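S.K.: make a model of this:
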Amino acid sequence: MSKARIVRQISATGAAVATLVLAGPAPAQAATAATPASACQGICIVDARTGAHPDFDRLVFDLHGTGLPRVESTTNTTGDYAAGGSGEERRLQIPGKSYLLLDISGEAHALSSGLDAYSTPAVQPVSLPSLKGVQLTSSGYEGHVTFGLSLGDYSRYQVSTLTGPNRVVVDIYH
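M.R.: Alright, predicted model coming up:
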């Protein structure tokens, strides 16, 4: 494999690329369409993309707005997760040898309960050595957005938040 970075765009592009808003409470109205990134208040996840590198796979969540979110991660071997708010146990749809669950939340921001504007496919297969899929598992229960990553063989992972531009980066080492 060459050292060139292979990038696979997960989400749709264009002005209608939408967000999961980690912002203050929204007006009491139902959102029927995706909210453009330019309308984002607080912190918004606007895109997810992957790349293959010689020693690791990378998942990047591009952010819009001000500030960086807090990210907590856990692993499991079953792919089971509790659906936000209901407590109902569910399983990630893309099979893997193990699973990485990410909980992304804002420091001083709460997720708009009436706005679910994430336009990237909720379940996205990925064909990389260590990363097999990305799934949105909860989009805003009590200010948290959660994702499940289906993994193949990997040795370790690292989650970082970076600025310039703001993003959440997950490296999964082979």
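S.K.: drop to CA atoms for contacts and neighbour counts, all remaining ones
M.R.: Fine.
S.K.: centroid-nearest residue for the chain?
M.R.: residue 147 (5.1 Å; C-alpha atoms, centre = their mean).
S.K.: ok, and the closest non-adjacent residue to it?
M.R.: Closest residue in space to residue 147, ignoring its immediate chain neighbours: residue 136 at 4.5 Å, by C-alpha to C-alpha, 6 or more residues apart in numbering.
S.K.: pretty sure that neighbour is touching residue 123, no?
M.R.: Yes: proximity of residue 136 to residue 123 meets the contact threshold set by C-alpha atoms under 8 Å, at 6.5 Å.
S.K.: re earlier: and the residue nearest to the centre of the chain, that's in a helix?
M.R.: No: counting by DSSP: H, G, I helix; E, B strand; the rest coil, residue 147 is not found in a helix; it is strand.
S.K.: quick one: it from residue 157, how far?
M.R.: When distance is defined by C-alpha to C-alpha, to the nearest Å, residue 147 is 15 Å away from residue 157.
S.K.: hang on, the earlier thing: what sits against the residue nearest to the centre of the chain?
M.R.: 101, 102, 103, 134, 135, 136, 137, 138 (C-alpha atoms under 8 Å, 6 or more residues apart in numbering).
S.K.: may I ask which of these has the most neighbours?
M.R.: Neighbour tally across these (other C-alpha atoms under 10 Å): the maximum, 28 neighbours, falls on residue 134.
S.K.: and this one, so I can compare the two:
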Amino acid sequence: MTMRRWRTALAAMALAGGALAATAGTAGAVVPAEAGARAGTAGAGATACETGWGSGEKTAQPAGHTPLTNVRTGRHACFDRIVFDVRGATAAGPIGYRVGYVNALHQDGSGEEIPVGGGAILEIRVAAPSYDPGSGAESYPGRARKPLPGVDLTGYQTFRDTRFGASFEGDTQVGLGVRARLPFRVLQTDGHVVVDVAHSWTALR
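M.R.: Below is the predicted model of the structure:
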């Protein structure tokens, strides 16, 4: 092989080696980054959820009856939430409630059945009328058999439907349609009764 051909061969080998090194460097940078992104997403999406709520009826005795002012809902990682805002209620004067699954929602007073969408119906009774007991003025604009005003359940994982039942003898009755008979809990804070319905029976989502 002449000196010219030898130099040409060396140059070609050097170029090929450089290209391979560049390709290997790029692959090494991309693959770990993609793997890290996937791992990070999986880690962020795995949420430990509480267990042990059960699906049995839950009750609390009232200290009095104060007006219901609003009902609203929210989505969380492990559950869907419905909140009853009650004027003037405090931890020292708890709000009575009875929450449990029923086969059908029957309106307080009339006994008429109110259709509620979903795979199961959670009946919620809160010791807070939709009117001021003193003046009789309306405090919450719920209407029998109608969805709760201002509540949009689009995109919810567990909630399917809401229906206002009645405000009768100091209690407000609401039908909550859910995907299935799932665990739930009831919490109280100053001015609020909170019902959380789990997305599933499992502890990890």
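S.K.: before we move on, the earlier item: ok, and the contacts of residue 147 of structure 1 in structure 2?
M.R.: By both residues aligned by TM-score structural alignment, their matches' C-alpha atoms under 8 Å, these still in contact after alignment to structure 2 are 101, 102, 103, 134, 135, 136, 137, 138.
S.K.: what about the aligned partner of the last one in structure 2, helix or strand, and which?
M.R.: In other words, residue 138 of structure 1. Here residue 138 of structure 1 is matched to residue 166 in structure 2, going by TM-score structural alignment. Per DSSP states H and E, residue 166 of structure 2 falls inside strand 159-168.
S.K.: now for that strand, which elements pack on it?
M.R.: Contacts defined by 3 or more C-alpha pairs under 8 Å, 6 or more residues apart in numbering; DSSP states H and E place strand 159-168 of structure 2 against strand 171-178.
S.K.: all helices of structure 1, in order?
M.R.: Shown for structure 1, no helices are assigned by DSSP state H.
S.K.: tell me who's in contact with residue 123 of structure 2.
M.R.: Applying C-alpha under 8 Å, 6+ apart, we find residue 123 of structure 2 in contact with 98, 99, 100, 101, 102, 105, 173, 174, 175, 176.
S.K.: let's see it at 10 Å
M.R.: Contact partners of residue 123 of structure 2, counting by C-alpha atoms under 10 Å, 6 or more residues apart in numbering, are 57, 98-106, 163, 165, 173-177.
S.K.: list the buried residues of stretch 63-76 of structure 1.
M.R.: Under the neighbour-count criterion of 16 or more other C-alpha atoms under 10 Å, stretch 63-76 of structure 1 has 63, 64, 65, 67, 68, 69, 71 buried.
S.K.: mind checking which of those land in strands?
M.R.: 63, 64, 65, 71 (DSSP state E).
S.K.: reformat those as a markdown table; add distance to residue 95 of structure 1.
M.R.: Shown next, in a markdown table, are those (distance: C-alpha to C-alpha, whole Å):
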| residue | distance to residue 95 of structure 1 |
| --- | --- |
| 63 | 27 |
| 64 | 31 |
| 65 | 33 |
| 71 | 23 |
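S.K.: secondary structure element for residue 59 of structure 2?
M.R.: Secondary structure assignment for residue 59 of structure 2, by DSSP H and E: strand 58-60.
S.K.: who's in contact with that strand?
M.R.: Under the criterion C-alpha under 10 Å, 6+ apart, residues 94-101, 124-127, 184-186 lie in contact with strand 58-60 of structure 2.
S.K.: rewinding a little: out of the contacts of residue 123 of structure 2, which ones does structure 1 keep as well?
M.R.: Retained in structure 1: 98-102, 104-105, 163, 165, 173-177, out of these (criterion both residues aligned by TM-score structural alignment, their matches' C-alpha atoms under 10 Å).
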